[in-house]
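K.L.:
Dropping a prediction and its sequence here:
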Amino acid sequence: MNMIRPLGELIRDWRQRRHLTQLDLAGLADTSTRHISFIETGRSLPSRAMLMRLADRLDVPLRERNVLMTAAGLAPMYSERRLDDPAMAQAQAAIDLVLAGHEPYPALAVDRHWNLVAANRALAPLLQGAAPALLQPPVNVLRLSLHPDGVAPRIVNLGQWRAHILHRLRHQADATGDAILAALYDELAAYPAPDDEPATGAPAVVVPLRLRTAMGELSFISTTTVFGTPMDITLAEIAIESFFPADAATAQALQTLAATAP
């Protein structure tokens, strides 16, 4: 049975996760330090408007904002529907449009735990050689990327790419407090590390993915797209990862592959 933690504890945890003092949060939320202190100790219960303001200033994910509302004895604000729900048809169509529009370059949509939601046709050729077990739904794209039986053996700059992925995942796990992401980080970090992996520090600002394929070595840079101001938890947690050719040879190879595909 899941127990709802006191609201004050939850607010304090989010404040500390964001490395803010009570004075910092009070200034951001246009209230007094005393009021923040009273909320955190349970001596005062914030209004719905104040609670939403605190959640906004603390950048609390929508899923966790519902938890805050419940802890305060209020009704949750955000719905959570499956992506195949008829009410999400417009969102699904938008995702499909973005993925298809990115061809002949690969793009995929993932949920908050990096499980594959959808992908365009350009992705499949890049996954050839991965163990079938890693391609069984739900496919975790980070596991698929770094697992010794996945794409990892074909990544030319595996050390650099692995450091980039782990840094990004660690930051995400710390920012959200998500236990599943933390466990995924521990799993991926336990995979064998290549000799060329950077020892310390954050990875470069732009880290290419250099991949050995039947078409030769392909090089990509990636961007992440999220939906702006979503009111549904599922939609808020979806990210689209788009890969762009980092050189002319990669662009030409993917255009040729698309032109010759059945």
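P.N.:
Cool, the structure landed. Note that the structure is a prediction, hence the values are computed from the model and not measured.
K.L.:
can we go C-alpha only for contacts and neighbour counts from here?
P.N.:
Fine.
K.L.:
Pull the distance from stretch 67-83 to the chain's centre.
P.N.:
21 Å (C-alpha atoms, centre = their mean, to the nearest Å).
K.L.:
Contacts for it next, please.
P.N.:
4-7, 10-11, 45, 48, 51, 62-63, 65-66, 87-89, 91-92, 231-235 (C-alpha atoms under 8 Å, 6 or more residues apart in numbering).
K.L.:
Filter those residues down to the buried ones.
P.N.:
Among the contacts of stretch 67-83, those classed as buried by 16 or more other C-alpha atoms under 10 Å are 7, 10-11, 45, 51, 62-63, 65-66, 88, 92, 232-235.
K.L.:
before we move on, the earlier item: just the ones in strands from the contacts of stretch 67-83, please.
P.N.:
Using DSSP state E, no member of the contacts of stretch 67-83 falls in strands.
K.L.:
can you give me the strands for the chain?
P.N.:
Under the criterion DSSP E, strands of the chain are mapped to 107-110, 116-119, 209-213, 216-226, 239-245.
K.L.:
Take the ones you listed and lay them out in JSON lines including mean neighbour count.
P.N.:
Formatted as JSON lines, the strands of the chain follow (neighbours: other C-alpha atoms under 10 Å):
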{"stretch": "strand 107-110", "mean neighbour count": "23"}
{"stretch": "strand 116-119", "mean neighbour count": "19"}
{"stretch": "strand 209-213", "mean neighbour count": "18"}
{"stretch": "strand 216-226", "mean neighbour count": "16"}
{"stretch": "strand 239-245", "mean neighbour count": "21"}
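K.L.:
Kindly reformat the ones you listed as TSV containing distance to Pro138.
P.N.:
Shown next, in TSV, are the strands of the chain (distance: least, C-alpha to C-alpha, whole Å):
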stretch	distance to Pro138
strand 107-110	11
strand 116-119	7
strand 209-213	23
strand 216-226	20
strand 239-245	16
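K.L.:
And here is the other one:
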Amino acid sequence: MTPVASGTTVSPSAPAGQGIGPLLRAWRVRRRISQLELALRADSSARHISFVETGRSKPSEEMVLRLAEHLEVPVRERNALLLAAGYAPRYPETALDDPALDALWDGMERLIRGYEPYPALVLDGLYRVRAANRGVAMFLEGVPEWLLQPPLNAMRLTLHPEGMAPRIRNLREWRGHLLEQMQRQIALQRSEELRALYEEVAAYPVPREAPDSEPEEPYPYFALPLRFEHEGRVLSFISSISTFNTPMDVTVAELAIETFLPADPATVKYLHSLGT
């Protein structure tokens, strides 16, 4: 996924009613793949890919799915491609509270509980917190009740000036990282809700005095850390996001488990001392 310039979004969707050709071409251009390269990957021909993109040939359902796979099209957008080609959607969108997902939720909750005392949470495609372990509690201390009303939104909680933002010691860096992450996601999804959330949190003011200093004792971080102040101590975390491999459901495809790994020995020691 390629970052999009600040303040702009790029959607690989085509105007409604133009069929699958413009949609496929937009995804291919987005992935920076030539017609020949895509044809070789999908066991087709550049001529056939060209005909599909220009509307001179209608791809089979199997070909649509094959091209979508090689273009790494998100599951939700694969349904859009199928509809544009005149086929029924292949991937269901199961409600989060559907009993069919009970075993999945049980597994995820066991996973994030087992990660304690380190923070971990489950997010949906709009950054709403769907589950969290006790390690997340330190991030919520001092946050006003109105920001904690369900559905709790991780982006809003992190970047709002009454949320975590005042205690993030490298706020400008971390804010830039989160906004870029949202831009990449917007580039892959036709979601007005996600776009509205981005515009909201990007507009939050950043205090002029927002700290952005180096730790007192520099540590060799291997990824951008979240440096968060808790009870007078500065804790350092490396964020990791996990998604499901080969999902066959839109809802499951958009779930993510975010874990915060301590980035230095002092943070490890402090978290264990809390007895979370």
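P.N.:
Noted; the coordinates are in hand. Model, not experiment: these values are computed from the prediction.
K.L.:
Drop the TM-score for these two in here.
P.N.:
Put the two chains on top of each other and the TM-score (TM-score structural alignment, normalised by the length of the first structure) is 0.88; 252 aligned residues with a C-alpha RMSD of 2.2 Å.
K.L.:
quick one: what's aligned to Val98 of the first structure in the second structure?
P.N.:
Alignment note: Val98 of the first structure maps to Leu111 in the second structure; criterion TM-score structural alignment.
K.L.:
What residue in the first structure is paired with Glu141 of the second structure?
P.N.:
Alignment note (TM-score structural alignment): Glu141 of the second structure maps to Gln128 of the first structure.
K.L.:
hmm, back to that, OK, contacts around the match of Val98 of the first structure?
P.N.:
Leu111 of the second structure neighbours (C-alpha under 8 Å, 6+ apart): none.
K.L.:
can you tell me how far it sits from Ser242 of the second structure?
P.N.:
Distance of Leu111 of the second structure to Ser242 of the second structure, computed by C-alpha to C-alpha, to the nearest Å: 12 Å.
K.L.:
my read: Arg53 of the first structure touches Asp30, true?
P.N.:
No. At 9.1 Å, Arg53 of the first structure and Asp30 do not qualify as touching, with contact defined as C-alpha atoms under 8 Å.
K.L.:
the more surrounded of those two?
P.N.:
Arg53 (15 against 12; other C-alpha atoms under 10 Å).
K.L.:
Not including adjacent chain positions, what is the nearest residue to the more buried one?
P.N.:
Leaving aside its sequence neighbours, Arg53 of the first structure sits nearest to Ala29 (C-alpha to C-alpha, 6 or more residues apart in numbering; 6.3 Å).
K.L.:
And the one you found, what's its match in the second structure?
P.N.:
Using TM-score structural alignment, Ala29 of the first structure pairs with Ala42 in the second structure.
K.L.:
Tell me how many other residues crowd that match.
P.N.:
The local packing count at Ala42 of the second structure equals 18, with neighbours defined by other C-alpha under 10 Å.
K.L.:
was I right about it contacting His70?
P.N.:
Yes. Here Ala42 of the second structure reaches His70: they are 6.9 Å apart, a contact under C-alpha under 8 Å.
K.L.:
Test my guess that Leu99 of the first structure contacts Val117.
P.N.:
No. Applying C-alpha under 8 Å as the test, Leu99 of the first structure and Val117 come out as separate, 11.3 Å apart.
K.L.:
Give the intersection of the neighbour lists for those two.
P.N.:
Joint contacts of Leu99 of the first structure and Val117 (C-alpha under 8 Å, 6+ apart) are 108-109.
K.L.:
on that earlier part again, how about the contacts made by the match of Ala29 of the first structure?
P.N.:
Ala42 of the second structure sits next to 66-67, 70 when contact means C-alpha under 8 Å, 6+ apart.
K.L.:
Narrow those residues to those in helices?
P.N.:
Within the contacts of Ala42 of the second structure, residues falling in helices by DSSP state H are 66-67, 70.
K.L.:
what residue of the second structure matches up with Leu254 of the first structure?
P.N.:
Match for Leu254 of the first structure (TM-score structural alignment): Leu271.
K.L.:
quick one: contacts for the residue nearest to that match when sequence neighbours are not counted?
P.N.:
Setting aside the residues directly before and after it, Leu271 of the second structure is nearest to Pro117 in space (C-alpha to C-alpha, 6+ apart), at 6.2 Å. Residues in contact with Pro117 of the second structure (C-alpha under 8 Å, 6+ apart) are 134-135, 271-272, 275-276.
K.L.:
Let's see that with 10 Å instead.
P.N.:
Listed by C-alpha atoms under 10 Å, 6 or more residues apart in numbering, the contact set of Pro117 of the second structure reads 133-136, 268, 270-276.
K.L.:
ditto for Ile257 of the second structure
P.N.:
By C-alpha under 10 Å, 6+ apart, Ile257 of the second structure lies in contact with 108, 111-112, 120-124, 129-132, 240-244.
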